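> fold the following for me, if possible:
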Amino acid sequence: MINIVGGSGFIGTRLSQLLQQRQLPFRIIDKRRSDDFPDQTVIADVRVPEQLMQAVDPGATLINLAAEHRDDVRPISLYYDVNVQGAVNLCAAAEAKGVRKLLFTSSVAVYGFAPVGTDESGLIQPFNDYGKSKAQAEEVLRQWQARAPAERSLVIVRPTVVFGERNRGNVYNLLRQVARGRFMMVGAGTNRKSMAYVENVASFLIHTQNLPAGVHVYNYIDKPDFSMNELVSTIDAALGQPGRSRPRLPYAAGLLMGTLLDVVARISGRSFPISAIRVKKFCSDSSYSTAVGQTGFHAPVPLGDALSRTIRHEFVEQHTDRPLFYSE
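Now for the predicted structure:
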């Protein structure tokens, strides 16, 4: 049995679809019922140890997707309550239920503003509370594995930004702005971005279940990396609008705008689509290397096809009856 903790969300729903297609038994453990798989959902909050203890199946393979991940989470302590203490609680349930395989979706955010080409051996130096909490959760899980190193398999997957159909995160916001003709490039646009398609990430999680005892760490990226200029051009081409010209905003001006809106947000309690951290993330290089290929895994959907699928689903076809997933 596979238990998907936090499985009602974006990655968990696609993972559940793939498991169902492959006729692999699974159960979702989440604080809310899955819209797509309500009958396979057990309600439990990772912050409540007693609920997890009852929900986890004996000897199950645990896939931990539960996380607080948005940039604007308040209070800040939620990152640590869910991501870190949730990992502590999950490890306790794993100990009690004889779990020997645990997969954890961490994040490349643990590297902070990493040098281009950072691989799995990169320095852990997160710059925000999300990245810090993910790094701390990784250490909690390593301690669980170290208590029975010859028996337990821990797989830590650090995806870059994950996109796909029905997701309302940063990639969707970019796609929508480009599609509506409202996109303005901030900075030179030469910074490179690693990306990951949700179906490929889910497929890799299934692939790693057969890894032996030990600790296995993988960045997850779908290559090739695009510069922001190349990415926008690719989106334009998929929309049938190649060669569009757009205004540009210098980086300093964009950062100033984000900082001012942060002040307004703190005073008013409102959220804005632009913030200083989002401008920094948009204009930074986030290009990583990965050892995924060494496992024999081949992504089922090439990155260009994944972008085309997402654009077609969101801006060409009609899918108004499907629930959406909101993330960064």
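
> from now on I want contacts and neighbour counts done on CA atoms only, so please keep to that.
Noted.

> hey, where'd the helices end up in this structure?
10-21, 49-55, 77-79, 85-96, 129-146, 170-179, 198-207, 228-238, 251-268, 276-283, 303-315 (DSSP state H).

> S107 is nearest to which of those helices?
helix 129-146 (6.9 Å; C-alpha to C-alpha).

> angle of the closest one against helix 85-96?
Going by axes from the mean of the first three to the mean of the last three C-alpha atoms, to 10 degrees, helix 129-146 is angled at 20 degrees with respect to helix 85-96.

> just to revisit the earlier point, mind putting the helices of the chain in TSV, mean neighbour count included?
Converted to TSV, these look like this (neighbours: other C-alpha atoms under 10 Å):
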stretch	mean neighbour count
helix 10-21	19
helix 49-55	19
helix 77-79	18
helix 85-96	21
helix 129-146	21
helix 170-179	18
helix 198-207	21
helix 228-238	18
helix 251-268	15
helix 276-283	17
helix 303-315	17
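
> roughly how far apart are W144 and V88?
9 Å (C-alpha to C-alpha, to the nearest Å).

> follow-up on the earlier one: in TSV, list the helices of the chain along with distance to R70.
Formatted as TSV, the helices of the chain follow (distance: least, C-alpha to C-alpha, whole Å):
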stretch	distance to R70
helix 10-21	13
helix 49-55	23
helix 77-79	9
helix 85-96	17
helix 129-146	8
helix 170-179	10
helix 198-207	17
helix 228-238	22
helix 251-268	15
helix 276-283	11
helix 303-315	21
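
> of the ones you listed, which is nearest D321?
helix 303-315 (12.4 Å).

> another sequence for comparison is provided below:
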Amino acid sequence: MSKLILVTGGAGYVGSHCVLEFLNKEYNVIVIDNLVNSTIINGNGLPESLIRVQHLTGKKLKQFIDGDLRDSELLDSIFSNNNIDVVIHFAGLKAVGESIAKPLLYYDNNITGTINLLKSMEKFKVNKLVFSSSSTVYGEPEELPITEHFPTGQNCTNPYGRTKYMLEEIMKDLCVASPDWSIMSLRYFNPVGAHFSADIGEQPNGEPKNLMPYITQVAVGVRKELKVFGNDYKTSDGTCIRDYLHIEDLAVGHLKAIDKIYNNNFPGFHAINLGTGRGYTVLEVIQAFKMATGVKIAYKIVDRRPGDACAVYADARLAHEVIGWKATRGLQDMCSSAWKWQQKNPNGYRSKVK
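Below you'll find the model as predicted:
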């Protein structure tokens, strides 16, 4: 019998790409999402991202629930009515700048919602969880590349990163108190790009808060120019360095994580970096986009953005050793797939599928 997976935040950018992989793997999938970063068209019951996922896979979700993890009664009803095997937890607000401006919103949404989820899991004896964490738990690293043994929490530069750090600490404590729990925290670096079909991709609501969707919106003419936040960092060209990871590689990482915690005796809390192990400056990404697409990006240097670290990139060897995962796609693939998505969907999920 196929495993039943509950996916929180499954209609979002990362969630939808992972749901596609889960359905292709013949898993039964329930998605709960509060639609904070999703699009519903013409009163359809499903977010457009998941409609397209079903079309691409030829498979249906077991259930979609429009709901918020802060609703503990709703969560209890989901677990009481379904024999869930594994939970994949994406749901959470994730913009660094917004978290600095609205810290209470981030602490309430990310921490309260996750605690409610863990309580329901404990109540109904579901003890396998893959958690969507972030490289922001490392803050401003003292050396590079970043391994999983680096301290977390001490140098976090923003409330978003602190919510991920705090949740990891809660999960560690839970695993100590209850040895039956198996939790894998996947610390993403910077997911970019889109599915090869270009039918699903990243659609930020309002002004993009991440680099690649901003670049593609400038390229397609939605925005005039890209803002580059600071050119006085201690890097080769003065702009920030990040480890960019293709979204399809990231989705495969979740499949590997599920296999590890479900099919193996793998109790306890385990943190795994998902990155390429290579960092690029903002200006290098702009140049790579031009090389991949032929489109020159207009940009303007502006002041540094609060909460940004200078350079962050992964040592991803543990992912290969523990779950057999390694990134296979390079920056050119990331740029070209993101551009293909943007061209095919100039209005995001409100564009008609061609």
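
> for I63 of the first structure, find the nearest of the helices of the first structure.
Closest to I63 of the first structure of those, according to C-alpha to C-alpha: helix 198-207, at 8.2 Å.

> that closest one maps to which residues in the second structure?
Residues 247-256 of the second structure are where helix 198-207 of the first structure aligns, with TM-score structural alignment as the criterion.

> so what touches the matching stretch?
14, 17-18, 21-22, 130, 191-195, 274, 323-329 (C-alpha atoms under 8 Å, 6 or more residues apart in numbering).

> now stretch 76-85 of the second structure: buried residues?
Neighbour-count burial for stretch 76-85 of the second structure, counted by 16 or more other C-alpha atoms under 10 Å, picks out 76, 78-79, 84-85.

> of these, closest to Q63 of the second structure?
Distances from Q63 of the second structure to these, taken by C-alpha to C-alpha, are shortest for I78, at 10.1 Å.

> residue in the first structure matching the closest one?
Aligned partner of I78 of the second structure by TM-score structural alignment: A55.

> and its match, what does it touch?
Going by C-alpha under 8 Å, 6+ apart, A55 of the first structure touches 29, 42-44.

> you'd agree D303 of the second structure is up against T239?
No - the pair D303 of the second structure / T239 is not scored as a contact, 11.1 Å apart, by C-alpha atoms under 8 Å.

> list residues touching both of these two?
In terms of C-alpha under 8 Å, 6+ apart, D303 of the second structure and T239 are both contacted by the residues 229-230.

> before we move on, back to that, among the contacts of stretch 247-256 of the second structure, which ones are buried?
14, 17-18, 21-22, 130, 191-195, 274, 323, 325-327.

> ok, of the residues you listed, which one's closest to R350 of the second structure?
A194 (16.3 Å).

> please name the nearest non-neighbouring residue to that closest one.
Counting by C-alpha to C-alpha, 6 or more residues apart in numbering, A194 of the second structure lies nearest to G201, which is 4.5 Å off, once chain neighbours are set aside.

> distance of that neighbour from E48 of the second structure?
Distance, G201 of the second structure to E48 of the second structure, using C-alpha to C-alpha: 11 Å.

> more crowded one of those two?
Set side by side, G201 of the second structure and E48 show more neighbours around G201, with 29 against 19, by other C-alpha atoms under 10 Å.

> now distance to K296 of the second structure too, for the buried residues of stretch 76-85 of the second structure, in a markdown table please.
Output for the buried residues of stretch 76-85 of the second structure, formatted as a markdown table (distance: C-alpha to C-alpha, whole Å):
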| residue | distance to K296 of the second structure |
| --- | --- |
| D76 | 51 |
| I78 | 48 |
| F79 | 50 |
| I84 | 48 |
| D85 | 47 |
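
> can you tell me the closest non-neighbouring residue to the residue nearest in space to the middle of the first structure?
Residue closest to the average C-alpha location in the first structure (C-alpha atoms, centre = their mean): V162, at 5.0 Å. Nearest residue to V162 of the first structure, sequence neighbours excluded (C-alpha to C-alpha, 6+ apart): A196, at 4.7 Å.
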